[in-house]
Structure formats: C-alpha cells, structure tokens
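> From the sequence below, what's the structure:
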Amino acid sequence: MQDFYIIIALLKARKYRLTNIFLKISLCCLFVCFTLSATAHKISIKGVVYGKNTNTPLSGATVKLLHTPKVSTTDNFGVYIFTDLADGPYELQISYLGYEQSRASVEVNQAAPAKVVTHLATGNLQLSEVAVSAAQDKPLNIISAVDLQMRPIQNSQEILRFIPGLVMAQHAGGGKAEQIFLRGFDIDHGTDINLTADGMPVNMVSHAHGQGYSDLHFLIPETIQAVDFGKGPYQANKGNFATAGYADFRTRTALDRNSIKLEAGRFDNYRAVGMFNLLGPAARQNHQNAYVAAEYLFSNGYFDLPQNLDRLNIFGRYQGIINDKTIINASLSAFRSNWGASGQIPERAVSQGLISRFGAIDSSEGGNTARYNATISLEKMLAHEAVLKNQVYLIKYDFNLYSNFTLFLNDPVNGDEIRQRENRTIYGYQGSYEKELTLLGKPLRSDIGIGLRYDDVNGSELSRTRNRAFVAPAQLGNTNEANAFAYWSETWELSPRLSVNAALRFDQFYFKYRNLLPTDTLAAVLKAKRNRLSPKLNISYALSPTVQVYLNTGQGFHSNDTRVSVLPNAREILPKATGTDLGVTLKPTNRLFVNAALWFLDLEQELVYVGDEGIVEPSGKTRRYGLDFSARYQFTDNLFGDADVNLAKPRARDTEAGAYYIPLAPTATSTGGFTYQSPNKFRGSLRYRYVGDRSANEDYSLTADGYFLLDAVAAYTFKKLEFKLSAENLLNQEWKEAQFETESRLRGEAEGLTEINFTPGTPFFIKAGITYNF
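Model prediction:
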C-alpha cells in the first residue's frame, strides 16, 4: 500500500499539469470539428438486433466484423452500421450481455447497403464475446439483468453496490436512502454521484435532508434491464453531481413472460412481486409492448425495535416502434413507504449495557416518503441515420423524516429529535441530436443535447420534535431551482485503433428561496444565478486486439443547496471538479478480462448546507487520487470469477498538519466472488465484500472500523418454477454498517461525549423465494 502511494505521488504533479493541457486541447478539437467540412459516409452494412422473445431492439449489442479491426455498437433502435467497405463477403459476430452469441454472413456490394436482421436468444455471459477496441471505451461498464439475478439484494438501491469500489450504508431504517461512498468520497446520500432512471433524475437538489439526496427504492429490482455506470467527470451528458461518477438505471422495455414471485426471510421479511404483459403476441410481432409490475414489501428488520417497513411499488411501461423509424416510450409509476428506525447509537450505550447492539435510544425515529413519476420520450430516425430524441417528465415527491443524532445534547428534557419535511414537484425536458458523418475520411459522431429541470419545493422544513410531536420551528421555506443545460460532444475515429472524444457542457442555474420564518439576518426572498462551463477530452487507443489504453480528462461540478447559493457571501456554489483517468484494458486470453486505472480528482472550495442542523459549513479544497483494478475470468463455460480492488488517498488541502483526513472516506475496498450458471437448471454465487479501516474524523483520532462479509445465492429452475435461496453475512460477523464521529449525550449524563455512533450491520440473514413464470 505504501509503495502504491509513493508511485502515485510521483505522478501526481505531472498528471495535474496534463489535465489542464488536455482541457485546452478539447476546446481546440471542438472548434476544428465545427469548422472543417463533414460529409455523409457511405454505408456498406446496416443491421438491426432484436431480442428473440420480446422482439424489441437491443441497445448496446456488440457487432464485430471478423478478420478486421472494426467493431460497432447498436443504438436505441438496435441498429449498427459499417461504412466504406470493399466489395466482397464478410462475417459478423453479434453478442450482447445475457444473450447467446450469433453469427451472420453478408455480401457487400456498392450498389446498395447489405441489410442484416438478427434475433438473439437469452443465455449466459461469455467473456469471449467482449471486445477490446477504441470504439468501446467501457466494454464491461454495464450491470445486466443476469448480474442482478445472482446477487443477494433487498432493493434497487443496493444494486449500486455492483459498481466496483462503491460502498453503501443504511443508518435510518430500510425506508431512507442509503449513504454512498466512492473514490475517496463520503457522498452522503448523493452529493457526488449522478443517478438517473430512464432519463429521469434521482438526485434531489436542495433537499430537506441533504443536497443530492437519492432514493432509488421506487424502482422494482425485477424491472431493471441494465445499469450503465462510469467514474469521474468525463461524460458530456452527465451534469450536476457527476464528479465521482454516475449510474444510469434502465428498466425493461418488454417482458419475455409473466411472473409471480413470493419471498420470505428472517426478521419477518416478506415480499411479493407480480409482472404481467398487457398486450398479446400479435402486438409483439408489430413491436408493441406494454407491461405492469407491482411490488409489496414488509419487514421488521433485525433491530430490537421492529421497524415495520412497509413499501408498495407499482410500475407500468409501454414501448411502440413505428415503421422502424420512431420509438415511443412511456411509463407511469407510484411508490410509497413507511418505516421506523433505531438510528445511530453511541458505543458507550452498548458497552455500559444500557442497550444491545440492535437497541435504540429514541424509539420514535423513522418516516414516510412517496414518489410518483410520469415520462414519455420520442426517438425519431431522420435522414442519413441521424437520431432526434425528446423526453419530458413530471415527478411528484413527498418526504417526512424523524431523526435524533445527538440524543439529549441540546435539549436534556425533550431530546434532540428533528423533523425534516418537504413536498416537491419536478418538471423536466431533455433532447438530443445524434448523427454520424465523415470528417477527412474518418467517422465523426456528433451528439448535441439541451435540457431544463425545474424543482418547485414547498414547505421545506426543519423542526424540533419529541416523539414525532412538534416542539419548535428551526427553518421553513419554499425553494425554486432551475437548471438549464446544453452540451456538444464530438467523437472522431481517426483509425480503427484511435478514437478521440472532445466535449463541452454548459449549465445555468437559477435559485430562489422564500423564507417563511423571516429574521433580521435573513430576508424573506433571496435570489441568485450561477453558471458552469465543463470541458471534456477522452482518448482511447487500441495497441492491439487485446490491449487498449485510454486517457480521460475533464471537469464537472456539483451544485450546493439553494439556501446556501442565495446568501450574499456565497462564492463557489458550483464547485468545480477536475479529474483525470489513465487506464488500460487487457484481454490476454478469451477467458480473461482486466481493467486498471490510475485516477486523480481535485474539488474546489465549497459551502455545504447541513440539513440536520440548518447551518452552513465550509469544507475547503480536496484532492483525491488512487487505483482501480478489476478482473473477470471464465474458468469454464459455466463458472466465472471476478475481483475488484479499489485504493484511494483522499486529503483535504490547505489545512493544518495532521488534520487533512476526510472523515469516513474509504481508502481500500474490494469485492469479488464466484458465479456458476448452468444452461437451464442450477445457478449459484459466493461473493465477498471488504472495506478497510478508515478515519472517522479530520485528525484520525477516531477510526471507522472496516469489515469483511460473505454472501451467497443459489437458484434452481424446474419447468415453470424457480426456487431461490439467498444469504447475507454467512459468517455472522458483528460489523458496523454506518459510523460517525458524533457528540451525543445520554439521558442523565452531565455533558456530551464525542465518540463513534453507529448503526449495526445485518447479522446472518437468509431469504427463500419461489417464482412462477407463465
């Protein structure tokens, strides 16, 4: 570990200078792409890939032109093209995660493009199908439905743990969004990761509990088709919060069959899921699909105080394809959840025998929330394969949370319980135009996008309460926040080996806060506006068919709460993040895939609104660098192994000596395991999760304990029935899921004490389920 940090330190200064150089180059590249003439390319092969059971387009399928270095990827229409090929016979290899590979022979003739239609059947992942090329900068950055089946998960939020290096922690009952950690960031509930679902934002700006609050519980896990993810601020179409990375959840466009699932587990855990097609086979043949899914969950949890978690999800989606030129997607969903929580407890309360590890000090913590989504998108294929996409969405959101972090520190009589509440409506639009041309004889892909998000938040409240009864107000106001954006991205394939992407993104923010508890120091209405320009430059080069190197560099940002942004002395309310990734992707054999990257990220001075206290705290400048390493190996056609190791060195800048640690920021994490999948019968996996010890405060005088856990899943299919058994924490380790340096006071104590307050992690948990498919 020490040698690793020495190497990084030697590279750090040089890489930082390179970052600024590449950002300037990106502006020049965009100017060149704009001024030089571009012409339409000549299409030699045009193909479309569908799922066999659903007859829907497969977006992101890999198509290799065998015996050449050319590789293409299907778009949302399932379409791929190869251009400027000489006449003659060619062979195509088509593959997609979770589907069987297919091959097709085609004859190219200059008279007209050769047309190929492929229907892929579902099957197991084969690493031999994964291509390494300059055209694919992240060949395994997709979490597929196959992965989801082989991991023990309780909700969609936990799917984020599949992202290498991402750690999660729940500390206020199963209904609250989890705390997220990635690349040396304590992201809290979403300050530095951009999360979306079917194009709709998940992050909540200026949220009552904290900036960027992201609750994914409104997604039903079985409806998720794939999750696209990336690290760093390098994607032009990812804006606010995309500093440490992003994750884009995509629901199924269609169901291959109906299903009913029933599950039951320890701690009074019960769950039922139903998924049903609404249209018949005739409609499917005409590329019309619609389905509805519903989920109900109840759990008392493993705490001494039953949490009475009660969750209901209803989701409906439609997709229609008209004349192979227009795709209409529409969805509606409704979600509500109620829960109790045991919160965070002081270590001394357990050591003194006042409560058990699973006990509670304040028995009235918990809350309720609801979210309703409506969205419709229209994608139109124009002349010369250009694609125009428009999407509108409407989100209605309610939130009500009771918490007590300091117990009786501030109010020895009533206690320090608080209520955070808001009612929110989000209106949004986003559109994009994509086209592929030829510039100086080389393929040039243009992607231009615009969008607007408007948040109307009413009754954003912070109040003092006792046993959920109102005691006194602390803050109350209405927030209006608008984010208009535009981006322009150009990807130029200078050769089958070399690809260059240059992009610019512009974001404009408008903030307004109406204080419903006016004081002499804070006016009734405050307004502000800010903007941010974010350049990107990404270069990918395939040294050989088995070795690819890439350099990603760019700038991103995360916004601050409106209540911070409107203050007269607010400055860096859109703090800039500047990052660089230098990586390599290796495929030395058909059965081994390796990715490694050195990375670097600087974050500017910022002001942070602390929702639990209603105050503003400066956090200062930070610098992070580290190493990500991932390996995937296929031992046999049915047995896979994988491992991810992630190292980070996060530091605060311009601080006193010895006080430069970033509290709770992970420095060493690792996940991995083995997965077995037989063609139709048995599937199983054994996996581990590891998090190293890390600092709990700025001077490392307190330690947040690490942990090592084992999880497992086994499933067996018999005709139309599937039997599944999943287990978490097989070794029944006593571990702390969430940990904080907190000054708290127990009832009867003369004064507060600062120590680790924690939420215990789940003990051994087992759940059984049965699914009927028809």
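> Going by C-alpha atoms from here, please, whenever you check contacts or count neighbours.
Will do.
> which element is the closest residue to residue 165 other than its chain neighbours on?
Leaving aside its sequence neighbours, residue 165 sits nearest to residue 646 (CA to CA, 6 or more residues apart in numbering; 5.4 Å). Here residue 646 sits within strand 639-652, counting by DSSP states H and E.
> circling back: ok, the residue nearest to residue 165 touching residue 627?
Yes. Counting by CA atoms under 8 Å, residue 646 sits close enough to residue 627 to count as a contact (5.9 Å).
> Return every residue with contacts to both of these two.
Here residue 646 and residue 627 have no joint contacts, going by CA atoms under 8 Å, 6 or more residues apart in numbering.
> circling back to that earlier point, report the angle between whichever helix or strand comes after the strand holding residue 646 and strand 639-652.
Sequence-wise, the next helix or strand downstream of strand 639-652 (DSSP H and E) is strand 668-677. With axes from the mean of the first three to the mean of the last three CA atoms, to 10 degrees applied, the angle from strand 668-677 to strand 639-652 works out at 160 degrees.
> Strand 668-677 packs against which elements?
Applying 3 or more CA pairs under 8 Å, 6 or more residues apart in numbering; DSSP states H and E, we find strand 668-677 packed against strand 639-652, strand 682-691.
> Now the second one, please; I'll put the structures next to each other:
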Amino acid sequence: MSRFIIQSRLRSWQAFLPFCCAFHVHAGGLPLDSNQVEETSLPTITVTAPLTFNLLGVANTASQGTVTQAQLKNRPLLRPAEILETVPGLIVTQHSGDGKANQYFLRGFNLDHGTDLASFVDGVSVNMPSHAHGQGYSDLNFLIPELVNFIQYRKGPYNAADGDFASAGSVRIEQMRQLKENFVELTGGSFGYERLLAAGTTEYLGGQLLGAVDVSHSNGPWDVAENSEKQNVQLRYSRGTLNDGWSLAFSHYQSDWGSTDQVAQRAIDDGLIGRYGSLNPSDGGETKRTALTFNWADTTLTEQRKLDLFALHYKLNLFSDFTYYLNDPIHGDQFEQLDERNVFGGRYEQSFFSNLLTYPMQNKFGISARHDAISSDGLFLTENRVRYATISDDKVNETTVALYAENTLNWTPYFRSTFGLRTDFYHFDVDANIAQNSGNLNAHKTSPKIGFVFGPFGKTEYYLNYGYGFHSNDARGTTLRINPDPRDAGYLSPVNTVSPLVRTKGGELGLRTEILPHLHSTIALWQLDSDSELVFVGDAGTTEASRPSRRRGIEWTNYYQPSKAWQIDFDAAFSQAKFTDDDLVGNHIPDAIGTTSSMGIAYTPNSPWSVGLRLRYFGPRPLIEDNSVRSTASTLVNAQAGYQFSKHLSGKLEILNLFNRQVNDIEYLYNSCLRSDSATAECSASSTNREGFLDRHIHPAESRAVRASLRVSF
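Below is the predicted model of the structure:
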C-alpha cells in the first residue's frame, strides 16, 4: 500500500518535481550519468530515465538547462572558465594574463568580469562586490574542469533564488563528491605548457574522502613569457548524496603571472611590437583564494531542505597598463589594484511539496546572507610594479541579507504558473583614506517574478516569463564625495555618488520542442531594461555608472543525440543593445555583443577512440556610441581526440585554435599615448592639447597550441 501511495503521489508531482529535485538535465535533454547517486531526491524511489529525457512539463523557462559530465568530457578547453561556454550564447575571453578573471559576454552584455552574470560553485557565490578591479569580479581559475559534476544555468531575472549580478543569467557549478576511479594525468604542450593533475577518492569513516592536486605552468605565445604558475588543492569529505547528505570541503588556489595586456593597434601596424608583443613587460599579478565550504541537504516525500555555508580568504595584486604614457609621460601609466578580503556567508532553503485542493504545488522559501570584510581596496600608481603614489586605499564592510519565496502550481496537465518574490537588503560601510569619501549607507530592492507554462501540446511547450532584478554598485561609489584621482583635472573637486542598487527588469517568450526524434530545440525571445549601465574606463581600468539601456534578442538552441555514440549541438544568438535616452554621441552600447553561435560534435563509439570538435563564432560589436567603429568578428575551432590504450591507461590530444586564426579576444576604442608619440602635440608633456590618440586596443587570441595528455587510473 505504501509503495502505491508513493508512486501515485510522484505521478501527481511529475510536472515540476523532477526539475526541482530529481533530475539535473541539459537544455538538450540529456540526463546525468545513471551511476551518479545525485540523480533523485526521493531515496525510496528508483527512477530510470531514458537516454533522451523529456524536459516538457519540467522546465520553467525556455532558456534554462544543465550541462553534464558527458558533454564536458570531449570538450577541449584553453582555460578553466571556458566550461561556461557550454551555456548557449555565452562567450568567454581574456584581455590580460591567464591568472586574471576572464571576460564574459551574454545577451547583449559585455559583462566585464561578471557584473550581470552570477556564478556559484558548490553553492558559494564567486562574484566579488566592491572589487578593486571591477564590480562583480568572478575569477573561476580555481576550477578543476575534470572535477565538475554538472552545470545548471538560467538566463534572465526570473528565478527568486538569484539576486545580485543575475540580470543576464546565473550559472551554478557542482563539483564531484566521488570519482569512478583514481588517476594521475600529465599534460605537456606548446609554449611551455605543463600540467600535473592527481585526484582520487577513498572510503573513510563511513563517507567519501576526495582529494585533488592541480599544478600547471605556461608561457603562452607572447613575446614576453607569461610564466604563469598555478597551484590548486582540493579536499572534500562527504556522506550521502547531493540531495540527502552533507559535504565539508577545503580548497586553496594561488597563481602568479606576467601578462601582455591589450595593446594599441597602431603599435603593431607601425612595427613597434609584434602581434603578441607587450607595451609594458612588468604587467601581471598574483592571487590567492582559500575557502571552507559546508553543504547539507535533506529530502523527504513532502519537503526538501538545503543549507550552504562558506568562509573564504581572498587576495589579488593586479598590475595593469592600458594607456601607457597618456597620464604620466615620465613614469608611465601602470597602476596596481589591491583587493584583500575575508568573506562569510550562507543560504538556507526549504521546499514543501503538497496540493492546493487537487492541484500539485511546491512552495519554496529561502534566506541568504553574506559579509565582505575588505581590509584593503586599493588603487596605486606604479612603475615596474613599484608604488610611487596612492590614489585610494579604503577599508570596506559590505553586508547583504536576502529573503525570497516562490510558488509553483500545476493548474491543469497543460498549464502551470510560478510566482516569486525576493527582497535584498544592503549595508555599505566605507573607511576611505580621504576622510570626505568615508560613510555608510543602507539600501534594499524588492524583485517580483512571474512565469507561465503552456503545454505540452504535440511535444511542444510554451513559456512566458517576466521579472525584476538588479546589480549592486561598488560601495565606494555610494559614499564618494570628492575626486580622489590626482591624474584627473578635477582632482579633489565634488563628484556625484552612484545609486547603490540598479534596477533591471526583463521578459521572455519561448518554446521548447521535441517534434523531431532525438532533436531537442528551444527558442527564446527576450528583452531586458537597465536603469544604468556600467562602462569600462580604459585609463583607470575601472567601470563607471552611465545611461539607462535596453537589450533585446532571440536565441535558438539545438541538441541532437541520434545514438549513444553521437552528440551534436548548435546554438545561435542575436541581440541588440542601446541606451534608451537620446544623446548626440549616439545610443549604441560600446562592446555589447551582437551575434554569436557555436557548434559541437562529439563521437564516443564503443571503441578505444573518441573525438570532439568545437566551433565558436563571436560577431562584430560597436566600439563607440555612434557605431562608426566596430570590432572585427572571430571564428575559432578547437579539436580533441582520445584513445584508451588499456583499462588503466588513456591518452588525449588537444589542438586549440586548430586553423591558427589571427583574431582578437577583445577590442576596445579609447585614447592612449605610446612612448614613440612623445614628440606629438597629442602626447607631448608640454602640450596644452595633450589628449592622446584614439585607437583600437586589442588582445589577440592565442595562436595554435597542441597539448598531449597521458592518464594512469587505478
């Protein structure tokens, strides 16, 4: 009798329970590997999913999904954060050294280092508010891609569990708690690339103990060797499963590197440097991240509870030079950004599964809190990494608490609704080295969300979503009263403070269909409004608040798996980004992504061989408000082949930038002065019209690189 009741109740909840608790599925419909214990949140029930799991009746939007281990396995990666390119329409690039956070592009945004893309690893927010280099700075270099279990993504501000930095979307990465087999892997390749990865699990005191060490070195194709050194250690003890168990993890990551920052195009054209040359060989940095994380979950037939707690210490010293001799013709324009902080926080979430009359219903309630104690948030003028002046060196305490609730109700087998409400409270406390810029401030934002799902009708489902979101601004900008920058003509003059929390709101209309056998397709038509843009400032390496904006676009995603051996995916995204207030300078948002597409093929037959091939197109973008100057487009192809020599020995060959395309990772348009420009009126130290030369500043994509790996498992 009890078994019959459980099965009956499960059938009544099947419209939404699988997505919330039981399955983690890709937008293309591939379930997690069947041997993963995290498959189901109902431990008394065994659910066997077919190879192509039907997302119809499960998803709440057309633009959400999950990427599995199987999809990551045959994907060649230049950098760890490139695993995020498994999210359709998301581009990951770099405009500096590989020890620095990557540059992200999604849904009409140049997201800088993460301003409107919220990223989480094992429930811990990676974005850093009030960061020395950029608001929402999200450095994912500490990831070990081989240990990623799955990636869940959502686009748009429609999920009540997502708050700050999630207007364009959110990405949640879960790492493995147990390995199928222990292994040691050695990799060597072009440009002095060397890597040692060792990982394994063992049973200990009734649980699983996982450890991993990842050490690497690379010089890159740059004329000035990057000399990048990375060390990464992870240790995790866990019991139970992801949805019924707990985990305690320790991780430590550190990196130091030299960097070839973006360079002026005229320096290459005039033969002053080569394509991979540097205009300041002392640029670079070092960073450290040490974290302690606790995750706990308990699931019964009628409810699910989750708790995530974390504490971390973080430090970054970053030396950059984007304008060379524009501000200081004697010392040059290099500057150091210092960020050192301790972060503490957590989230508790509880879901209740019940019925409203005869209608299956889920109610979710959550609370999260975070405190960033920033002991030094500094900007210094440097020459060859030696400080000679201080612009700012502030202490910041930033605290946020969020409350959220969400209701999902199945009104009929062909119609369900989701209503969410979230309120975020902020407290900013700034102790600036210039007393007038110190102060404290409280702020809050309430963000409603709503969504409707119609269908499935003939293997097609329709979605309508609308929601409010926001991103926070740097705490220092909320208390800033006078200009602290001695390089600026307005030094110590009054300035306007920025709004602490910037409202965004967006809507989405989409569909998901499986009309054709083995093919899963989604289409999403979306729009997002923002009360204020953040704009990159080249000579300071910072962002500043700007005008209100509107973005709109369409995304088309396809995933085709005709058999176990073949996986084929294709996606394309088209977007438009413009300021909504009229200005004579123009209404285009500089460097806003317009068109992107990607295609991947993975072939894993029942034989020793496996092959993966990826193509990524990154379209042209306006570099100035009037759209008179645009970036060039880029197309890159990466390839990977694997071979299983024996049960315990395998090899892998990766070719990155297969066709050795000379394209750019990033392009900006701003003014700068080279040392060779010193005799011109635009750059002479004695000139009254010293404004520099307006020029493209580019960071080239890395040239073709070959990497070979050998893995011994035991």
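> Quick check: buried residues in stretch 578-595 of structure 2?
Using 16 or more other CA atoms under 10 Å as the burial criterion, the residues of stretch 578-595 of structure 2 that qualify are 578-580, 587-595.
> Which residues outside it are in contact with it?
With CA under 8 Å, 6+ apart as the contact definition, stretch 578-595 of structure 2 has outside contacts at 105-110, 547-551, 572-577, 618-627, 631, 667-668.
> Now which of those residues would you call buried?
The neighbour-count test (16+ other CA under 10 Å) applied to these identifies 105-110, 547-551, 572-577, 618-627, 631, 667-668 as buried.
> what do we get in structure 2 for the residue nearest to residue 165 of structure 1?
Counting by TM-score structural alignment, residue 646 of structure 1 corresponds to residue 573 in structure 2.
> and the gap between its match and residue 284 of structure 2?
Noted for residue 573 of structure 2: a distance of 34 Å to residue 284 of structure 2, by CA to CA, to the nearest Å.
> now do residue 664 of structure 2
With distances taken as CA to CA, residue 664 of structure 2 is found 20 Å from residue 284 of structure 2.
> The two - which one has more neighbours?
residue 284 (27 against 21; other CA atoms under 10 Å).
> The residue nearest to residue 165 of structure 1: what's it in contact with?
Taking CA under 8 Å, 6+ apart as the test, what residue 646 of structure 1 contacts is 164-165, 183, 626-629, 667-670.
> How far away from the center of its chain is the longest helix along structure 2?
In structure 2, assigned by DSSP state H, the helix with the most residues is helix 2-13. Here helix 2-13 of structure 2 is found 39 Å from its chain centre; the criterion is CA atoms, centre = their mean, to the nearest Å.
> Under the alignment, what does residue 552 of structure 1 map to in structure 2?
Matched by TM-score structural alignment, residue 552 of structure 1 corresponds to residue 465 in structure 2.
> Around the closest residue to its match other than its chain neighbours, how many other residues sit close by?
Leaving aside its sequence neighbours, residue 465 of structure 2 sits nearest to residue 451 (CA to CA, 6+ apart; 4.2 Å). Other residues lying near residue 451 of structure 2 total 22 when counted by other CA under 10 Å.
> how near is the most centrally placed residue in structure 2 to residue 326 of structure 2?
Nearest to the mean C-alpha position of structure 2, by CA atoms, centre = their mean, lies residue 119 at 5.1 Å. Counting by CA to CA, the gap from residue 119 of structure 2 to residue 326 of structure 2 is 35 Å.
> Enumerate the positions of the helix or strand residue 194 of structure 2 falls within that are buried.
Using DSSP H and E, residue 194 of structure 2 sits within strand 193-204. By 16+ other CA under 10 Å, the buried positions in strand 193-204 of structure 2 come out as 193-201.
> For these, work out which two are farthest apart.
Put simply, by CA to CA the two of the buried residues of strand 193-204 of structure 2 set farthest apart are 193 and 201, 27.1 Å from each other.
> ranges for the strands of the stretch 101-250 of structure 2?
Secondary structure of the stretch 101-250 of structure 2 (DSSP state E, counting those that start in this stretch): strands at 103-106, 109-110, 117-121, 124-125, 148-155, 169-175, 183-189, 193-204, 207-218, 228-240, 245-258.
> Over in structure 1, find the residue span the fifth one aligns onto.
This means strand 148-155 of structure 2. Going by TM-score structural alignment: strand 148-155 of structure 2 matches residues 224-231.
> mean distance, that stretch to its aligned residues in structure 2?
Comparison of stretch 224-231 of structure 1 with structure 2 after fitting gives an average deviation of 0.7 Å (mean CA distance after the TM-score superposition for structure 1).
> Can you give the contact residues for that stretch?
The list of residues contacting stretch 224-231 of structure 1 from outside it, by CA under 8 Å, 6+ apart, reads 141-145, 163, 243-253.
> Mind giving me the ChimeraX command for buried ones among those?
Buried members of the contacts of stretch 224-231 of structure 1, defined by 16+ other CA under 10 Å, are picked up in ChimeraX with:
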select :142,143,144,145,163,243,244,245,246,247,248,249,250,251,252,253
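> Just give the closest residue to the alignment partner in structure 2 of residue 398 of structure 1, not the sequence neighbours.
Residue pairing (TM-score structural alignment): residue 398 of structure 1 is matched to residue 315 of structure 2. Closest residue to residue 315 of structure 2 apart from its sequence neighbours, by CA to CA, 6+ apart: residue 340 at 4.3 Å.
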